[in-house]
Every structure is written in C-alpha cells, then in structure tokens.
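S.K.: Model the structure of this input:
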Amino acid sequence: MDIAFIVAALIAVAATVRVVTCYNIMHALLYLVVSLLAVSVVLYTYGAPFMAVLEIIIYAGAIMVLIIFFVMMLNLGLETAEHEKAWLRPRIWIVPGVFCLVLLGELLYLIVQNKQPAAGIQVVPPKQVGMALFGPYLIAVELTGILLMAGIVGAYHLGRQHKKTLHRFLENNLNT
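M.R.: Predicted coordinates for the structure are as follows:
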C-alpha cells in the first residue's frame, strides 16, 4: 500500500471520530470537512482524480454552505458574536489545519509524482460521467436539485419565522 493512502485514511478516520465525539456543532462540521478532504485524497490515490474533485466540490462545499446556514439561522445578536470569537481561537483550528496541510502535501506529492492507475483500473473520462448523469439519470439529477432548493428555501423560511416569533414574543411581553 502507498504511504499517501495510509496517511489519508488515518486522517479520515481520526477526523470522522472527532465529528461523532464533538459537542460543539461548529467543531463537528469543521472536522467533517477535513474528513471529506481526506476521502478525496484516498480517491485520488485509487486513480480517480475526477471523483476526488467532485468529492471536494460537492460534499466539502455543501458542508461549508451548511456552516453558513448554521451561523445565519442561529444569529441571535451579541451572544452569538462572543461564540463566533470563541470559534476563531487558534486552539480550535490547529488540529484541522494540520490535517489539511498534511493532506495538501500528500496531494501535491501525488500530483508531482504523476502516478498512473493500476493495470486493472479503467479510467472513466469526465465527459462519459456527464453523459451518464444527464442521460438516463436526468430525472434523478433534477429531483436532487429540486430537493436541495427546497432545503435552502425551508432553511431560510425557518430562520425568518424564528426572528418574527421572537420579535412578537418580546413585543407581547414588553407591552404587558
């Protein structure tokens, strides 16, 4: 086995364990991004660079959007500002940052090495993946897009309703 695969797999396992054991949702989401980046490096070592890029763009990008929704929906004013300052402390970012630097170093090493996939592995070009997605699986892709859009609209609606309900509650209690 390649050393890059072993290191990336160990980082993926360690980050995933931290996702499950973290009490703070922000820390768990940060470790989830690191775990998905490590899985991307594992996919690259298997000879699937296109899948590795899709892993980063789709999954790690989706988690970053989830972090934005988390901050947006729970923004409650001054109390939240103190929590956000706590998230920016270096001790929280050191371990995920080191994991990401190791993964970046591995990925750069693998790219410079330009290692070809094993003999039994067939490389699928991106055009063929696109033709498959938008050919026989077009309805599934469109339904997934609609589902994601419904999730975004629902998150926005829930965030707005919470503020309206909070304002009504405060107005009613202040008037009585």
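S.K.: make it CA atoms for all contacts and neighbour counts henceforth
M.R.: OK.
S.K.: contacts for stretch 149-161?
M.R.: For stretch 149-161, contacts defined as Cα atoms under 8 Å, 6 or more residues apart in numbering pick out F69, M72, M73, L74.
S.K.: out of those residues, who's nearest V13?
M.R.: F69 (25.9 Å; Cα to Cα).
S.K.: what's the burial count for that closest one?
M.R.: 16 (other Cα atoms under 10 Å).
S.K.: ok, now V19?
M.R.: 22.
S.K.: picking up where we left off before, mind listing which of the contacts of stretch 149-161 are in helices?
M.R.: If you go by DSSP state H, those have F69, M72, M73 in helices.
S.K.: Also this sequence, please, to line up against the first:
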Amino acid sequence: MELAFYLSGLVAILATVGVITGTHAVHAVVYLIVSLIAVALVFFALGAPFAGALEIIVYAGAIMVLFVFVVMMLNLGPDTEREQTLMHPRYWAGPSMLALVLLAALAALISQGVVGETIDGELLTARAVALTLFGPWLMVVELSAILLLAALVTASHVGRRSNAPGTSSRSTGGDS
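M.R.: Next comes the predicted model:
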C-alpha cells in the first residue's frame, strides 16, 4: 500500500512538471489528466475510494470537456502539418509511461486487497461527503455554483459570433 502511495505521488509530481514545462496545450492537458488520475490513486491508496472516484469523474472528466469546449469555441482550422507533429510518438511517450506506472500501482493495490482499507479506520463514503458539503459548507457550495453559472454565461457571451459580416450579434431591440 505504501509503494502504491509513493509511486502515485511521484507520478503526480512528474506529470505536474510536464504540465508546467509543456510547450503545447494539448500535451499539457494530457499530462494534467495523468496528474489528476495519479492524485485519485493516492486517494485510493489512503483508503478513500469515493474521493478517488470523484477526482477522476469531476476533475479529469471536466478538464477534458472544458478543453474540447475551448477548442470548439476557438474554431481552429485544420492544419495538417501541425496535426502530424502532435501525433508523433515522442510526445505521447512520457504520459504513456507515467500511466503505465499508475496501472502497475493500481494492480498492486488490487492484488493486495487493500483498496477499501483505511489508515485512520474511517472510510470516506458518499454520505460523509454529503453531510460535510451540505452541512457547514452549504454556503460555499452554493456560492461556487453561482460562480460556475456566471462563468458559463460569460463563456457563452464571449464565444458568440455574429451571423453576418458587418453586423453585430447584439439585438437592437427592434429599432431597425
């Protein structure tokens, strides 16, 4: 269990360095996803499977959806030379090796049967998370939901394009 914890922590650090030093946005996002999955495996090793699953679902899934949304919003044209260099194996070797290390650590955890064990004797369940979030932290959860809604409206407004050249995308209120 300790080996999986330390391996996952090392992978998280190395992948985060890859995010920071990455020169291309696609490669940085791939390293970011590997880093988030490594942090989820740290949660699994510490005996918090629900927190690990939330890490994968919310963060790794949301980052991918956000990245796809940004690429669609920017409406980047096809650049065949650039696409061919992005698919070169040397760019994917680092994240692939880190993911294989994570897979080995997860296999070691599963083979030992310690995925559900805890360190302090308390298992983090969905009920415990719900009681914490919607108990003393209710106002913070609601404020973050309002902030995310405002960000969604802002992204929609910024990403909107005009229908015809030379016209504004804003409505004039029927004064034409």
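S.K.: Superposing both, give me the TM-score.
M.R.: Overlay of the two chains. TM-score (TM-score structural alignment, normalised by the length of the first structure): 0.79; 165 aligned residues with a Cα RMSD of 2.6 Å.
S.K.: could I get the ones in helices among the contacts of stretch 149-161 of the first structure as CSV with distance to Q128 of the first structure?
M.R.: Shown next, in CSV, are these (distance: Cα to Cα, whole Å):
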residue, distance to Q128 of the first structure
F69, 34
M72, 38
M73, 39
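S.K.: which residues in the first structure does the top helix by length along the second structure align to?
M.R.: As assigned by DSSP H, the longest helix anywhere in the second structure is helix 89-112. The aligned range for helix 89-112 of the second structure in the first structure is 90-113, by TM-score structural alignment.
S.K.: The matching stretch vs the second structure, average distance?
M.R.: Compared with the second structure after the fit, stretch 90-113 of the first structure shows a mean deviation of 2.2 Å (mean Cα distance after the TM-score superposition for the first structure).
S.K.: Over to stretch 140-154 of the first structure?
M.R.: With mean Cα distance after the TM-score superposition for the first structure, stretch 140-154 of the first structure departs from the second structure by a mean of 2.1 Å once superposed.
S.K.: what range in the second structure does that stretch sit on?
M.R.: Aligned by TM-score structural alignment, stretch 140-154 of the first structure falls on residues 140-154 of the second structure.
S.K.: chain center to that stretch, what's the gap?
M.R.: Centre-to-centre, stretch 140-154 of the second structure and its host chain are 18 Å apart (Cα atoms, centre = their mean, to the nearest Å).
S.K.: still on that earlier bit, buried set for the match of helix 89-112 of the second structure?
M.R.: Neighbour counts over stretch 90-113 of the first structure (16 or more other Cα atoms under 10 Å) mark P96, F99, C100, V102, L103, E106, L107 as buried.
S.K.: Same list (these) but as CSV, adding distance to K163 of the first structure.
M.R.: Below are the buried residues of stretch 90-113 of the first structure laid out as CSV (distance: Cα to Cα, whole Å):
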residue, distance to K163 of the first structure
P96, 33
F99, 38
C100, 36
V102, 42
L103, 40
E106, 45
L107, 44
